[in-house]
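> Provided below for reference: sequence and predicted model.
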Amino acid sequence: MANQHSNKIEDFAFDYLQKHYSQQCSPANVLVSHSERAKRGTSPDGILTFKRDLNNVFVASVSMAQAADLTQVLTNYKKKGLGLLRYVTPIILAIACFFLGKSLNNLLVMLISPVIMAPLGFMLHSYLLKKHYVGKVEKILDTVKHIPADEHWIGLSISSLTFRKNPMANIMLDLCSKKGIGLITVGQRAKVVLMNKPERENCRRNDFLSYYVSEENIRKATLGDHVLRVA
């Protein structure tokens, strides 16, 4: 596990996606632009653009900063699950019910209520913890989804072992699929794995590039005849 994060998705994501779009869409060139700022709202770690038609530009966003939080959630869930604290809840409830029944001098409350309340407390605690984790994942994905782009990508620096027998990883993949967000990962072997393909968004304007501060420069570079790489 010590080398799990030695390979960073930042070193692989843009080259991988540049090849991906070159093969899938066959544009004249795919421009890679790092640290682009949206005119408002959330900005991606970078975008890939290419000429879609005569005057419009296709934009794919790549997010990796938010992905660090996703990696932490998945790794913690893999190691600890929902945690041991939830096992304390039924014990506390059982003891509380027992002493409540004793103080009321009610044998039924003292002996029966712990049997009912303890498992209910355990299930409720487990449900709330899982809902908390899922909420964190969904919040991150929603942030990425609000980035102006035809397609959205998240890149994770994470071992493939973290996805094995990890219910939270399955939930995240399901949410990515439902929200139309692409997911790529890189682990110890420095191999990029495509986990989920994105779905294309509809733009209210001519294209999503109009939402970016560097729109004019990128549009000229993308629609022109020169292959450029913006730092």
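Perfect, I can see it now.
> C-alpha from now on. contacts and neighbour counts both.
Noted.
> helices and strands around the longest helix seen in the chain, which ones?
The helix that spans the most residues within the chain, counting by DSSP state H, is helix 113-145. Counting contacts by 3 or more CA pairs under 8 Å, 6 or more residues apart in numbering; DSSP states H and E, helix 113-145 is packed against helix 67-80, helix 88-103, strand 151-157, helix 167-179.
> again, only this time at 6 Å
helix 88-103 (3 or more CA pairs under 6 Å, 6 or more residues apart in numbering; DSSP states H and E).
> Give the buried residues for the longest helix of the chain.
113-115, 117-119, 121-123, 125-126, 129-130, 133-134, 137-138, 141, 144-145 (16 or more other CA atoms under 10 Å).
> Stretch 4-23 too?
Buried-residue list, stretch 4-23, by 16+ other CA under 10 Å: 4, 7, 8, 9, 10, 12, 13, 14, 16, 17, 18, 21.
> so which helix or strand takes in the last one?
Residue 21 is part of helix 13-25 when elements are defined by DSSP states H and E.
> right, and the helix or strand after that helix?
Assigned by DSSP H and E, the successor of helix 13-25 is strand 31-34.
> out of everything not next to it in sequence, what's closest to the residue nearest the centre of the chain?
For the chain, the residue nearest the mean C-alpha position is residue 141 (4.8 Å; CA atoms, centre = their mean). Nearest residue to residue 141, sequence neighbours excluded (CA to CA, 6 or more residues apart in numbering): residue 176, at 7.3 Å.
> The one you found - how many residues pack around it?
For residue 176, the count of nearby residues is 26 (other CA atoms under 10 Å).
> okay, pairing it with this:
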Amino acid sequence: MANQQVSKIEDFAFDYLKNYYTQQCYANNILVGQSEKTKRGNTTDGILAFKQTTGNVFVANISMQQSEALTNLVVNYKKNGLGWFRLITPLLVAAACFFIGRSTGNLLIMLIAPVIFAPFGFILHAYLLKKYRFRQVEKLVDQAKQYPANDQWIGLSISSLMFRKNLLATELLEVCNRKGVGLITVGQRSKVIMMKKPKSATCRRGDFLSHYASDENIRKAIEGDHVLRVA
């Protein structure tokens, strides 16, 4: 049987978000710009820009550069948890206590210390490894925050089923919630799922479009009455 073709978020994200903002904001002239550069030199995967009914320019950014790394972390945790390597730690701690006790002739260290410190070593290793995985997720989510926008999104090529009973996936959603970042996924069935809605931000000066190198061209483009897409 042929393998199912993997759906890539890059093929679905822009159309999904375009439809989303068309329905949510009643926008008729949405510009979709891919590989847009900010004035600081960063290149985003893409932005959507349109005029709101109030006349203000609204910008949504979609970041997919971290898709592979986040997907691997979530899938691996779903399948393997924290992994088997942490099981070696209590064995090493017990062996160390035994040999130290034996070399010093101390039966207390040789026989009792392993019983006390081996479980402690296991718990400490698991705790530190979990914190490390959580930190990896947070750093990847932070990448989406470097692109100025009212709404910031992350897109992942992963089945939403991988989020069920998955502690790391739950942490990903919590980090996105804390930082106001939206999250969409697409699985093998090519269905886009909104896992987390973003929290819209307001630019303190002007609008977020002014942070992009091609802001003048984009402003002219969104004055039209049709959907535009630029590479």
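Yep, it's here. All of these numbers come straight from a predicted model, not from anything done at the bench.
> What's the average distance for the helix holding residue 21 of the first structure when superposed on the second structure?
Taking mean CA distance after the TM-score superposition for the first structure, the mean distance separating helix 13-25 of the first structure from the aligned residues in the second structure is 0.5 Å.
> Just the residues contacting that helix, thanks.
Helix 13-25 of the first structure is contacted by no other residue when judged by CA atoms under 6 Å, 6 or more residues apart in numbering.
> ditto for stretch 38-51 of the first structure
Stretch 38-51 of the first structure is contacted from outside by 30-37, 57-63, 147, 211-213, 222-223, using CA under 6 Å, 6+ apart.
> Please check the residues you listed and keep the buried ones.
Burial by neighbour count, judged by 16+ other CA under 10 Å, picks out 30-34, 36-37, 57-63, 147, 211-212, 222-223 from the contacts of stretch 38-51 of the first structure.
> Residue 226 of the first structure and residue 214 of the first structure, how far apart?
Distance from residue 226 of the first structure to residue 214 of the first structure, counting by CA to CA, to the nearest Å: 17 Å.
> Comparing these two, which residue is more hemmed in?
Legend: neighbour count by other CA under 10 Å for residue 226 of the first structure and residue 214, higher for residue 214 (15 against 12).
> returning to that earlier point: sitting in helices, which of the buried ones among the contacts of stretch 38-51 of the first structure do you find?
Among these, the residues falling in helices (DSSP H) are 222, 223.
> Residue 159 of the first structure contacts residue 189, doesn't it?
No. The pair residue 159 of the first structure and residue 189 does not pass the contact test of CA atoms under 6 Å, sitting 8.8 Å apart.
> Compare the two (neighbour count), which wins?
With neighbours defined as other CA under 10 Å, residue 159 of the first structure and residue 189 compare such that residue 159 has more, 21 against 12.
> And that one, what's its match in the second structure?
Matched across to the second structure, residue 159 of the first structure falls on residue 159, judged by TM-score structural alignment.
> Give the closest residue to its match in space, chain neighbours not counted.
Spatial nearest neighbour of residue 159 of the second structure, excluding adjacent residues (CA to CA, 6+ apart): residue 187 at 4.1 Å.
> residues in contact with the one you found?
Neighbour list for residue 187 of the second structure: 7, 158, 159 [criterion: CA under 6 Å, 6+ apart].
> now the buried residues of stretch 4-23 of the first structure in JSON lines, with distance to residue 76 of the first structure?
What follows is these, written out as JSON lines (distance: CA to CA, whole Å):
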{"residue": "4", "distance to residue 76 of the first structure": "14"}
{"residue": "7", "distance to residue 76 of the first structure": "19"}
{"residue": "8", "distance to residue 76 of the first structure": "19"}
{"residue": "9", "distance to residue 76 of the first structure": "19"}
{"residue": "10", "distance to residue 76 of the first structure": "22"}
{"residue": "12", "distance to residue 76 of the first structure": "24"}
{"residue": "13", "distance to residue 76 of the first structure": "24"}
{"residue": "14", "distance to residue 76 of the first structure": "27"}
{"residue": "16", "distance to residue 76 of the first structure": "28"}
{"residue": "17", "distance to residue 76 of the first structure": "28"}
{"residue": "18", "distance to residue 76 of the first structure": "32"}
{"residue": "21", "distance to residue 76 of the first structure": "33"}
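> on that earlier part again, how near is the match of residue 159 of the first structure to residue 9 of the second structure?
From residue 159 of the second structure to residue 9 of the second structure the distance is 11 Å (CA to CA).
> what's the answer for residue 219 of the second structure, then?
27 Å.
> Same question for residue 16 of the second structure.
As judged by CA to CA, residue 16 of the second structure and residue 9 of the second structure stand 10 Å apart.
> Ok, residue 150 of the second structure next?
In terms of CA to CA, residue 150 of the second structure sits 21 Å off from residue 9 of the second structure.
> Pull the contacting residues for the aligned partner of residue 123 of the second structure in the first structure.
Structural alignment (TM-score structural alignment) places residue 123 of the second structure against residue 123 in the first structure. By CA under 6 Å, 6+ apart, the contact set of residue 123 of the first structure is empty.
> 10 Å instead?
Residue 123 of the first structure makes contact with 86, 87, 89, 90, 117, 129, according to CA atoms under 10 Å, 6 or more residues apart in numbering.
> And the furthest pair within those?
Using CA to CA, the contacts of residue 123 of the first structure span at most 18.0 Å, a distance reached by 117 and 129.
> Check the contact between residue 65 of the first structure and residue 155; I expect there is one.
Yes. Counting by CA atoms under 10 Å, residue 65 of the first structure touches residue 155, with 8.9 Å between them.
> okay, those two: which has more neighbours?
Between residue 65 of the first structure and residue 155, counted using other CA under 10 Å, residue 155 has the larger neighbour count: 29 against 14.
> I'd like the distance between that one and residue 109 of the first structure.
53 Å.
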